[in-house]
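1. With the sequence up front, the predicted model follows.
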Amino acid sequence: MAGTEVYNYNPSVAAAIIFAILFGIAVLIVTYQTFRTRTWFLIPFVVGGYFEFTGYIARILSAQQTPNWSIGPFIIQYLLILVAPALFAAGIYMELGRIIILVHGEKQSIISRRWMTKIFVAGDVISFFTQAIGAGNMAGRTAAAISRGQTIILIGLVLQVVSFLFFIVTAAVFHLRVRSGPTQKLLTEPNLPWQKHLLALYATSFLILIRCVFRLIEYSQGRSGSLMTHEVFLYIFDSVLMLGTMLVFIVIHPSEVNALLKGNGAKAVRNVVSVYGMM
């Protein structure tokens, strides 16, 4: 496939190597934390980290082929880097449901806890597969296939942005209601770290939301737009933001919430903190 059909610039091998290393380190830490504390609902988040790592490995291989790029490495890096945030989102959605259970705040949520995870994860799955289908179309050698792929990806990104905005509103309303009227659980256990984990959810949600808005603008501009013709924007508004998302969950790992629900919070904190002894 001709180079002009895949990249609109010469991709940097050095940048791809740097982010492959950073994502590799981050995903190993998150994997250790998650399996050490048996926080199984975070598995999609961990898989998203491996998608990022593998995506940048494939990008290294693709960049080394300049200017005679083959379609295989290009599509692998394109697909994995594109859809990884949807997997991060799945873990974020599931943690909110557990925070609500932790504080016994089901009545303060605008969506029933029973349906919350199902609604948001279902939207996330639809967005994930829509973007994946669009990325698959990008493998076509014709301008029509590439254009169709970009349109499908754009639809998936719109769904993802709408879902994230709704999620942020849901979390914020719950947060405000509980702060103004603490539950009986919080009255008896005021030191529960629920707000710390909600702040982590806000941080990761906004990072992914900014990234999705960037991708929306990128695909709206098309292949001749400034965002698709300058590689630096990919690293600033995707790579850095998604690495930041992983770092937030490394520092404020959801295993604490998981363990508190099981009545074993102190042990969870020791297990999570112990990871830093490896570093």
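-> Cool, got the structure.
2. rest of the way, CA atoms for contacts and neighbours
-> OK.
3. Can you show me the helices along this structure?
-> Listed in chain order, the helices of the chain (DSSP state H) span 13-36, 43-63, 71-102, 113-137, 143-180, 184-188, 194-221, 231-234, 240-251, 255-261, 265-273.
4. Against that first model, consider the following:
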Amino acid sequence: MTTRTEEEEILRQGCHALVEGFGTSYGYKPSLGAGIAFCVLFGLSMILHTVQLVWKRYWWCVVFTLGCLCELLGWAARTWAAECPYNPNAFMMQIAILIIAPTFFTAGVYVLLGRFIQILGSQSSVLSPKLYLWIFCTCDILSLVIQAVGGGMAASAYDTLDGNTAPGTHIMVAGIVFQMASITVFVALAADFVRRTLRHRLIQSADGSFVPLLVAMGFSVVCIYIRSIYRTIELSQGWTGYLITHQVYFVVLDGVMMVLAVVVFNFVHPGWFMPNAKRVYQVEMEHA
């Protein structure tokens, strides 16, 4: 006669459908429909971003493709988990990948503002474009590493009988909080950028549709920020907390937010809307 612990261990091997009385690591059975829907959405966005990347040759936009790829793999793991809710590999895969995927999107936004500064000149920013990119891309990499390490530790501990997930969870939260802090500084500098461009009339010094791309950047940042706030609160409540065990919050505040954050650049792509420099030096001389 097998014990409950032995039965739980058997369920974790291979693929087993949901069994009444045996909870999953998620606190619920992942939705197959949501998994398929987000795989399709991120897959289509990834394909379109790849086409736009090759077509317009804005090679730095590869970060949007990579971010979509990570989201696709993460949601593929959740789709897998919908059929195999006790499988520890699917659980660990979706945790590790989905926690770091948005880092690629923030990197794209950081590079985008850096390009604006390069085009409009030194008067548009308190930092030089190179220094700006070094600071925020380094913050992005550090955030990615911290979250990946914490996610791996927490997932491994959760997969072990009586494992302690607290250390890994705290590291994950630290990584997300660090990301939020860097985004907050970014928003402050972006606001200063807008103020300077309006004050010195730098927008008139460039050809192209500047405003739509700036609005798209702001919209993407808001979506990423909402997701970061949600994940911080979610993980702070622990692996059995209210938010993490109710799927609707994850679908709306993580999945939907990340779709909006990256799809907006399919419609307002830098290759189509990035302005070209035009008489910037004259504007700088007039307002020197």
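-> Done, it's in. In this text the structure is predicted, and so the values were computed from the model without any measurement.
5. hmm, back to that, format the helices of structure 1 as JSON lines; extra columns: distance to Tyr7 of structure 1 and mean neighbour count.
-> Output for these, formatted as JSON lines (distance: least, CA to CA, whole Å; neighbours: other CA atoms under 10 Å):
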{"stretch": "helix 13-36", "distance to Tyr7 of structure 1": "14", "mean neighbour count": "18"}
{"stretch": "helix 43-63", "distance to Tyr7 of structure 1": "10", "mean neighbour count": "24"}
{"stretch": "helix 71-102", "distance to Tyr7 of structure 1": "9", "mean neighbour count": "22"}
{"stretch": "helix 113-137", "distance to Tyr7 of structure 1": "14", "mean neighbour count": "19"}
{"stretch": "helix 143-180", "distance to Tyr7 of structure 1": "12", "mean neighbour count": "18"}
{"stretch": "helix 184-188", "distance to Tyr7 of structure 1": "53", "mean neighbour count": "13"}
{"stretch": "helix 194-221", "distance to Tyr7 of structure 1": "14", "mean neighbour count": "19"}
{"stretch": "helix 231-234", "distance to Tyr7 of structure 1": "9", "mean neighbour count": "16"}
{"stretch": "helix 240-251", "distance to Tyr7 of structure 1": "20", "mean neighbour count": "19"}
{"stretch": "helix 255-261", "distance to Tyr7 of structure 1": "40", "mean neighbour count": "21"}
{"stretch": "helix 265-273", "distance to Tyr7 of structure 1": "41", "mean neighbour count": "17"}
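6. okay, those helices in a markdown table with distance to Met1 of structure 1 next?
-> Shown next, in a markdown table, are those (distance: least, CA to CA, whole Å):
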| stretch | distance to Met1 of structure 1 |
| --- | --- |
| helix 13-36 | 19 |
| helix 43-63 | 12 |
| helix 71-102 | 7 |
| helix 113-137 | 15 |
| helix 143-180 | 12 |
| helix 184-188 | 60 |
| helix 194-221 | 21 |
| helix 231-234 | 20 |
| helix 240-251 | 29 |
| helix 255-261 | 46 |
| helix 265-273 | 47 |
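7. among those, which is nearest Thr4 of structure 1?
-> For the helices of structure 1, proximity to Thr4 of structure 1 was assessed by CA to CA; helix 143-180 is nearest, at 11.2 Å.
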